[in-house]
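> my questions are about this predicted structure, shown below with the sequence.
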Amino acid sequence: MLRFLAPLLALLLCLPAHADSYITRLLDKPVPGGVAVVDLGNGAQAPTARYQGRSVLVVKEQNSRWLAIVGVPLTVKPGTQQLAIKDASGNRTQAFTVGSKKYPEQRITLKNKRQVNPDPADLKRIEGELAEQIAAYRTFTPATPSNLLLDKPVNGPLSSKFGVRRFFNGEERNPHAGLDFAVPAGTPIKSPAAGKVILTGNYFFNGNTVFVDHGQGFISMFCHMSKIDVKVGDAVPRGGVVGKVGATGRATGPHMHWNISLNDARVDPAIFIGAFQP
């Protein structure tokens, strides 16, 4: 028995200290539209990290190592990426690798043709609404998120996955940037982590929408809601109700759409609820 244990012990000693990191096991899905967990070391002070010019969420796990939780945009090609790090030793870069992932296609027929090809007045409205939402996604506050393993905002089956290439009335549009849950209209939508409401509105495509900042660029967005139950500036506890499911905006029926954004990159919410599929 000992001759088998000795090689195993040697292997374990050779593994990096963060190999069994809970956060790494949970969140490290470094593909386009995924999350890369990058070990930043165990300095006494928190380092800062930036990716593609955006500040990145940094947390300390088990009073040990600092980890960067990096959102990888869907547009990133597989290969080596770079983080810009600033810590007590100065400025440096750190590489991480993005793998590949193929996303499926979805074809949707809409009766309202303006939801596929908006008229000039619609386009002007959409432009202003997009600017508001981009500004919300780029919010970065210093608070550490209350939890990284998130609760589902509603209990129900998934009806559309993240990253799906979408064709509306035969015309390709942006990939699906969140998860859809098939639940009835009026179902309460609960915040998956504590946070602060930073934007609400009724938008052309998204309908009734709420943005919740969980801290350090970690943002939840809920849309197509029938009712909004919060206002900008509200502090929302984990599990606090932000509104109710509906079918407003570009929607074919009642459902709950949930986006997660990290460092202004929309990433697969399934990663944070233990439902990611490679």
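Yep, it's here. Residues are numbered from 1 along each chain as shown.
> use CA for all of it now, contacts and neighbours both
Noted.
> what's the host helix or strand of L8 packed up against?
Here L8, judged by DSSP states H and E, is contained in helix 2-14. Counting contacts by 3 or more Cα pairs under 8 Å, 6 or more residues apart in numbering; DSSP states H and E, helix 2-14 is packed against no other helix or strand.
> list the buried ones in the next helix-or-strand element following that helix?
Using DSSP H and E, the helix or strand that directly follows helix 2-14 along the chain is helix 22-27. Neighbour-count burial for helix 22-27 flags I23, T24, L26, L27 (criterion: 16 or more other Cα atoms under 10 Å).
> in TSV, list those along with distance to P7.
Shown next, in TSV, are the buried residues of helix 22-27 (distance: Cα to Cα, whole Å):
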residue	distance to P7
I23	27
T24	25
L26	28
L27	29
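> surely P192 and N155 touch.
No. With contacts counted by Cα atoms under 8 Å, P192 stays clear of N155, the gap being 11.7 Å.
> okay, the two: which has more neighbours?
P192 (26 against 14; other Cα atoms under 10 Å).
> so the nearest residue to the more buried one once chain neighbours are set aside: helix, strand or coil?
Once flanking residues are discounted, P192 sits nearest to D151: 4.5 Å by Cα to Cα, 6 or more residues apart in numbering. With DSSP: H, G, I helix; E, B strand; the rest coil as the basis, D151 sits in coil.
> another structure for you, compare them:
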Amino acid sequence: MKKLVITLVCLVLVIVVGGAAVVWFTYDSVDESSVPTVQVEAAGQTLQPNAWEWSQPVLGGMLYKHFANDSTEAAQLGEYETGGFAVTFPQGYDTTITLRRDDAVVFDGRPAEWQDALTAEPGAYSLQVLSHRAEEKGRPYGEFMFEALFTVLPPPKPEPVFTAGKTELEQGDIFVMRLENIPEGVRPVTTTELGMGSFTPAGEGAWFAAVPVGNHRQPGAYTVDVTAGEDSWQATVTVSAYAYPEQNLVIDTSSEQITEANSAAAYQQYREKIPPLWETADGERYWEGAFIRPAEGGWISTEFGTIRYTNGDYSNSRSHYGMDIAVAEGTPVVAPNNGRVVLAEYLLNTGNTIVIEHGGGLKSYYYHLSALDVELGDMVEKGQLIGAVGSTGYSTGAHLHYEMRIGDQAVSPSMLFEDSAGLYSVEALAGDEAGDEAA
């Protein structure tokens, strides 16, 4: 009996040891090769898990063998000129995604809700993906963590563009320029002996400037230099002569009105009121489209640039810096374009006088009016009533003296009635280019 017991004990020990050996062998044979390969595809690159843990069943789930990998640094995907790229997530797992741009969460959800456009905006991104399989008896389970860093660069800034209008101009015309794609905070500057060329904003990153070709400008070639930050350009303007007529003005110098208008006090007042305006320029462009005639009817009694003499005294000639429109007293005078009234008062020499700033130093002047219908500081629109024709100041009869200047340089008012004027040429070029593209 004792021998039988010993035999049974030995048999049990053999079975136990053998079973344990089988279990140990089976457990030991399970290694990391049993851990599935789980990947994320982002921006054409394959991401491996930064950290993971996995439990693999042994002997049908009687035991589990656990594997883990400590967290490593996030994958550096680099810089991209354009975002909006596709991301592919693991299948067969419960996956959650967190996307941050510049440390702010822009998405926190699941693959079904993901949109590639989430990465379209420029910025520094962090993409975190957690793919999880829940514990279920007899089945492997675990989770995989992915993290990737990447940057979507802002679109490259377009190169600044300089466009010049007509460069072959007659005396009295205007040279214009347009700049585009100028960085924010940069204001262009013009340098030229032609005269003032003050840039005004013309849209986002765009600027416009008008430079006078005065009636006294000598024919020849002139350079116009433009600087905007680190960029610079140069244009050459060729000026040709304009044949100005001559006129002998007959005036009764004994008239009290003429005597007062021609006095030293009158000229001193004029110098105090008008030339200071030549130095000013509003930083905004008000005018839109072609200038219109400020007074209807009548006829041009004196053209712009006319060489004038008084009472046959040819030794004392002078230029007429505006155009005279001979028309009945009281005829309405309207603003030829949008602008801001910078002077509206009676002056001894020019009578009732209005000056309108149209932007960038381009101003219109109205002399000898019988009435003033605007005040200093008023904003006026093209076609708005501003006064009435008269014969106040140094005047021989009812007419409107209409003058245009940029800075101290007089330009031809009549040219601005035509769409072909230099003032409109750079925008005409832009229109032609748009038409070419449409065609």
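Arrived safely, thanks for sending. Given the structure is predicted, the values throughout are model-derived calculations rather than measurements.
> roughly how far apart are V241 of structure 1 and S159 of structure 1?
22 Å (Cα to Cα, to the nearest Å).
> among these two, which residue is more densely surrounded?
V241 (17 against 13).
> A193 is in contact with the more buried one, correct?
No. If you go by Cα under 8 Å, V241 of structure 1 and A193 don't touch, sitting 11.1 Å apart.
> now do the helices in structure 2.
Counting by DSSP state H, one finds helices in structure 2 at the ranges 2-29, 256-261, 264-273, 275-278, 425-438.
> out of these, deepest packed?
helix 256-261 (a mean of 17; mean count of other Cα atoms under 10 Å).
> other residues contacting it?
For helix 256-261 of structure 2, contacts defined as Cα atoms under 8 Å, 6 or more residues apart in numbering pick out D252, T253, A266, Y267, L348, N349, T350, G393, Y394, S395.
> how near is T223 of structure 2 to L429 of structure 2?
From T223 of structure 2 to L429 of structure 2 the distance is 21 Å (Cα to Cα).
> to clarify, my last question referred to G322 of structure 2.
28 Å.
> for H358 of structure 2, same thing?
H358 of structure 2 is 22 Å from L429 of structure 2, by Cα to Cα.
> sorry, back to before: for S317 of structure 2, find the nearest of the helices of structure 2.
helix 264-273 (17.2 Å; Cα to Cα).
> which part of structure 1 matches the closest one?
Aligned by TM-score structural alignment, helix 264-273 of structure 2 falls on residues 123-132 of structure 1.
> circling back to that earlier point, how about the residue nearest to P192 of structure 1, what does it touch?
S191, P192, A193, G239, I273 are the contacts of D151 of structure 1 under Cα under 8 Å, 6+ apart.
> hang on, the earlier thing: who touches the match of helix 264-273 of structure 2?
So stretch 123-132 of structure 1 is contacted by Y203, F204, F205 (Cα under 8 Å, 6+ apart).
> aligned partner of the last one in structure 2?
This points to F205 of structure 1. Under TM-score structural alignment, F205 of structure 1 pairs with N349 in structure 2.
> wait, that match touches S391, no?
No. With contact defined as Cα under 8 Å, N349 of structure 2 does not reach S391; the gap is 11.2 Å.
> neighbour count: these two, which is higher?
A direct count of neighbours by other Cα under 10 Å for N349 of structure 2 and S391 places N349 higher, at 27 against 22.
> measure T144 of structure 1 to V59 of structure 1 for me?
From T144 of structure 1 over to V59 of structure 1 (counting by Cα to Cα), the distance is 7 Å.
> neighbour count winner among these two?
Neighbour count, other Cα under 10 Å: between T144 of structure 1 and V59, V59 has more, with 20 against 16.
> can you give me the strands in the stretch 101-250 of structure 2?
104-109, 123-133, 141-152, 161-164, 168-170, 174-180, 189-191, 200-201, 207-212, 220-228, 231-240, 246-249 (DSSP state E, counting those that start in this stretch).
> that'll do, ta.
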